[in-house]
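[1] the following comprises the amino acid sequence and a computationally predicted model.
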Amino acid sequence: MTSPPSGTQRLVLVADPGVPSEIARALAPRLPSYLSRAVGGRTQWVVDSFTAPLAGAEQADVSDIAEAVNRHLHGIEWDIAVFITDLPRRARLYPISVEVDSQHRAAVISLPALGVPRLRRRVRQAIVDIVRQLVTQEDVLEHPEVIGRRPHEAGAGADAASGMPRRYVVPGLRGHVRLVAGMVHANRPWRLFGSLSRGMAGVFATATVLFMNTATWNLATALDSWHHAVITVVAASALTAWVIIDHELWERGGDLPARHHPFYPYNLVTLITVALAVLVLAVVLFGVLVAVSFLLLAPSVLHKFIGRPVGADDYAYLAWFITAIALVGGAFGSSLETDDQVRDAAYGRRQRARQRQLKETPARSDQDTCGPRAGPGGQAAPAAAGGAGAEGPGHDGSVTR
């Protein structure tokens, strides 16, 4: 164990735009106190946070990211750097949560592998473990339930001796569930249809026409809950499938580089993202229709057409039926959106960048492998750190001293 250094140590958080940047800005002011307790000694911590696009390739090494970011943030020096990205990373079949490079005193945290619940807290715990490990040289984790374990058994100094970064993975089903949930969260499915004006217009236009049709009142109040449920499932499935197929969101294996096949959750993430977006749309529309029904449709008017006393369940069934059928109208409305508009609404920034990269890369390239290419002397050649210099850094002002 190495004694904690005295004096001032500067920790720099460099985060991808979006959710990673939001987390970094929120954590920066509070990290010094956590680090002081975890590391001990007389160290005073200064934490800065920056926003900059990080690596665009899944297998980009932490050292390559560190060098690219170091060139990108001109004049910015650090004692320890932690890069926070929503890029999903993997080691064989396991999602990588954290990768630590002792030589560069840098680390990468991949948010999808940390899951969704208490994400900010988990990132803070991962940063504390990383800094403590780099300062004290101890390969002992304080929060192993957060960042997982080493992907293979190795001696404590094996990575340092080989010059390779130290990786931590979340194994088993828990790791895959975390990864998929984290990737879906990064896509923010609740915002999808709110960004598609034509799709929303189709939904509400269909709902308005149905609401004013007395035949709809009779049919909706005559069906039982079982029939309503079946109609809703069929309509929601149809809208989900329509959006995915019509706008070519489903990625076919034959069009992809070979390196994606050992662990490829992107289609599953697309399916869950769109399905959740449809669910959010249905819930919001149902709530609106229930309120409008009670406000505009008097019980005496509804009673006149259905021929029996009107209860609250009749209003609920009416709103439920119109919601289900209006989803079909949303499918036609979404067809008027361009593919790029739907992709921008359905995916987070990282996923959109990855898809652009796939379009520029020939499918099944002979150079595609399941890991970094081997360079001279058996060393891993630098992986692409695309995007690291594509945009200017956004110093957010979250500096704690």
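    All right, it came through fine. Predicted, not measured: the structure shown is a model, and the values here were computed from it.

[2] every contact and neighbour count from this point should use C-alpha atoms.
    Will do.

[3] need the contact list for R352.
    The contact partners of R352, taken as Cα atoms under 8 Å, 6 or more residues apart in numbering, are R343, D344.

[4] what separation is there between it and Q133?
    Using Cα to Cα, to the nearest Å, we find R352 at a distance of 34 Å from Q133.

[5] how about L297?
    Distance check for L297 against Q133: by Cα to Cα, it reads 65 Å.

[6] neighbour count winner among the two?
    Per other Cα atoms under 10 Å, whichever of L297 and Q133 has more neighbours is Q133, with 21 against 14.

[7] isn't that one right up against E142?
    No - the criterion here is Cα atoms under 8 Å, and Q133 misses it with E142 at 9.8 Å.

[8] who's in contact with R166?
    R166 sits next to E99, V100, D101, R150, D159 when contact means Cα under 8 Å, 6+ apart.

[9] from E138, how far off is P112?
    26 Å.

[10] neighbour-wise, which of the two wins?
    P112 (28 against 14).

[11] isn't that one right up against H176?
    No - in this structure, P112 is not within contact of H176 by Cα under 8 Å, at 9.6 Å.

[12] where's L296 relative to Y315, distance?
    Relative to Y315, L296 is positioned 11 Å away (Cα to Cα).

[13] between those two, who's got more neighbours?
    Shown here are L296 and Y315; by other Cα under 10 Å, Y315 has more neighbours (23 against 9).

[14] beyond the one helix or strand the more buried one maps to, next helix or strand please.
    In this assignment (DSSP states H and E), Y315 forms part of helix 312-334. Per DSSP H and E, the first helix or strand lying C-terminal to helix 312-334 is helix 339-346.

[15] could you check the angle helix 312-334 makes with that following helix?
    Orientation note: helix 339-346 sits at an angle of 140 degrees relative to helix 312-334 (axes from the mean of the first three to the mean of the last three Cα atoms, to 10 degrees).

[16] name the element L141 belongs to?
    Assigned by DSSP H and E, L141 falls outside every helix and strand.

[17] for it, which non-adjacent residue is closest in space?
    Spatial nearest neighbour of L141, excluding adjacent residues (Cα to Cα, 6 or more residues apart in numbering): D129 at 6.0 Å.

[18] another one to put next to it:
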Amino acid sequence: MTQSEGQRPEIVVGLVATPPDHPARVAARLTAELARRLTERVSADVRWTVREGWGDVAPRRDGGAEALLDDLARRRADDKWDVAVCLTDLPLHGERVPLVAQTSGRRQVAMISLPALGLHQIRAARAAVPDLINQLLTDATDHRVPPAEWASAELTGRIPAVRRVIGGADAGERRYLASGLIGRARLVTGMVRANQPGRALLGLSKLLVGAFGTAAFALTTDTIWQMGDALGGLRLTVIMLLGLAALVVWLIGAHGLWERPSRETPKELARLFNLGTILTLTLATALSYVVLFVGTVLVGALLIDTSVLTQVLQRPVNTSDYLTLAWITSSLATVGGAIGSGLENEETVRAAAYGYHPQPSGWRDEKGREQPSSGR
């Protein structure tokens, strides 16, 4: 029979988000339900207490998982937690493949790299965190909970991102690794997910306004109508891709979003950051292009009468002609949108850079103290 609430021993679990950006949102979701999941999957004879915390806005990049675990171990000792788990958006590697998680029984801490989990990060973290905590308590020989009845290698069946586990039970240090090709693809998509393309899209509102202004002006020029009629689908596709590529390059160059290797940022990490930035901006600009295209089609249909377009093109027109006109107009307007992007607030545009994390208002540092709001 389960012990009463007052008689059950308490185990305090710390859940730290480093940096307090996307990982903080995942941690908030997990904190609300982690105690219940630990009761169901680890032990019902323990009173689980979950403490949510924020780590550094700019976590150390040069130390990898070991640096995160060392910092977390100090936080665990200072706050008198029994075990602690760190959620981070840093893309980490072990044995040249993505590192999904790492546990340290000696330090009684664990780390999960959210990008390595792919697109479904909350669901995967929800499944992984209780098992990692169970493993930590087992490695620490904590008699308040029964030893884990599953081998650490079984986590490969519970979490699709985990392919194999390395490390011995004697040392209590385990690394959960992804596969090579599929793991890298999952890592890249997870980085884009963690970088929140929707935030980048909303941050480029002035770009979209500038592009709409350019498109509206272009629609009144019959030369554009004739160009759209003369160009084939292949050329229009090339113009569209060149326009989008030029816009991404402009955003990166004009707002200093390119990450350069340094003593603090290893070359491989800088390369991954830049890849995440490029893919995030590509997705955001592509969605902006779709919005611009739809708006241009509607405006063109309202402003340009079929008889006028027929007279200029000297042939019968149909819906495809309006779509073609909107296609070339939208592609050319993206160049005008690049000029509009120069008017964007620097903070909103820089948020698209993977290595940049805006400092949240009233953020708590590693000791839990409230800090004034400011960007970094």
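    Nice, I can see it. These numbers come from a predicted model, not from an experiment.

[19] after superposition, what is the TM-score?
    The TM-score (TM-score structural alignment, normalised by the length of the second structure) is 0.78; 343 aligned residues with a Cα RMSD of 3.2 Å.

[20] pull up the gap between whatever residue of the second structure lines up with the residue nearest to L141 of the first structure and A101 of the second structure, please.
    Aligning on TM-score structural alignment places D129 of the first structure opposite D131 in the second structure. D131 of the second structure sits 11 Å away from A101 of the second structure, going by Cα to Cα.

[21] ok, which stretches of the stretch 51-200 of the first structure are strands?
    Here the stretch 51-200 of the first structure has its strands, by DSSP state E, counting those that start in this stretch, at 80-85, 90-91, 94-101, 106-110, 166-169.

[22] closest to V209 of the first structure out of those?
    Closest to V209 of the first structure of these is strand 80-85 (Cα to Cα; 45.4 Å).

[23] check which helices and strands the closest one is in contact with.
    Contact partners of strand 80-85 of the first structure among helices and strands, from 3 or more Cα pairs under 8 Å, 6 or more residues apart in numbering; DSSP states H and E: strand 7-15, helix 19-27, strand 106-110.

[24] the second structure: matching residues for the shortest one?
    Spelled out, that is strand 106-110 of the first structure. Strand 106-110 of the first structure covers residues 109-113 of the second structure once aligned (TM-score structural alignment).

[25] quick one: that stretch to the first structure mean distance?
    For stretch 109-113 of the second structure, the mean deviation from the first structure after alignment is 1.5 Å (mean Cα distance after the TM-score superposition for the first structure).

[26] run through who's touching that stretch.
    For stretch 109-113 of the second structure, using Cα under 8 Å, 6+ apart, the contacting residues are 65, 68-69, 72-73, 76, 83-92, 99-104, 125, 132-133, 136.

[27] returning to what we had before: neighbour-wise, which of D131 and A101 of the second structure wins?
    Using other Cα under 10 Å, the more surrounded residue of D131 of the second structure and A101 is A101, with 29 against 20.

[28] I'd assumed R263 of the second structure was in a helix, is it?
    No - counting by DSSP: H, G, I helix; E, B strand; the rest coil, R263 of the second structure is not part of a helix but coil.

[29] tell me the counterpart of it in the first structure.
    Structural alignment places R263 of the second structure opposite P257 in the first structure (criterion: TM-score structural alignment).

[30] and if you look at M240 of the second structure?
    Alignment note (TM-score structural alignment): M240 of the second structure maps to T232 of the first structure.

[31] surely its match meets A326?
    No - taking Cα under 8 Å as the definition, T232 of the first structure is not a contact partner of A326, at 10.0 Å.

[32] these two: which has the busier surroundings?
    A326 (27 against 21).

[33] contacting residues for the more buried one?
    Per Cα under 8 Å, 6+ apart, neighbours of A326 of the first structure: G202, V203, F204, T206, A207.

[34] quick one: map it onto the second structure.
    In the second structure, A326 of the first structure lands on A333 (TM-score structural alignment).

[35] ok so, going back, of the helices and strands packed on strand 80-85 of the first structure, flag the one that's most buried.
    The highest mean neighbour count among those, using mean count of other Cα atoms under 10 Å, belongs to strand 106-110: a mean of 27.

[36] in the contacts of A326 of the first structure, find the pair that's most separated.
    Across these (Cα to Cα), the longest gap, 8.5 Å, separates G202 and A207.

[37] tell me what the helix or strand that contains H227 of the first structure is packed against?
    Following DSSP H and E, the helix or strand that holds H227 of the first structure is helix 225-246. The contact analysis (3+ Cα pairs under 8 Å, 6+ apart) places helix 225-246 of the first structure against helix 266-296, helix 312-334.

[38] JSON lines for these, including distance to I245 of the first structure?
    Formatted as JSON lines, these follow (distance: least, Cα to Cα, whole Å):
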{"stretch": "helix 266-296", "distance to I245 of the first structure": "11"}
{"stretch": "helix 312-334", "distance to I245 of the first structure": "11"}
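
[39] which residues does the most centrally placed residue in the first structure contact?
    For the first structure, A186 is the residue whose C-alpha lies nearest the centre (Cα atoms, centre = their mean; 2.1 Å). Contact partners of A186 of the first structure, counting by Cα under 8 Å, 6+ apart, are V19, D86, P112, Y347, G348.

[40] which ones are touching P261 of the second structure?
    K267, L269, A270.

[41] give me the buried subset of those.
    For those, a burial check counting by 16 or more other Cα atoms under 10 Å picks out L269, A270.

[42] which single one of the contacts of P261 of the second structure is nearest to G337 of the second structure?
    Using Cα to Cα, A270 comes nearest to G337 of the second structure of the contacts of P261 of the second structure, at 27.9 Å.

[43] tell me who's in contact with the closest one.
    So A270 of the second structure contacts E259, R260, P261 (Cα under 8 Å, 6+ apart).

[44] repeat the analysis, applying 6 Å as the threshold.
    By Cα atoms under 6 Å, 6 or more residues apart in numbering, the contact set of A270 of the second structure is E259, P261.
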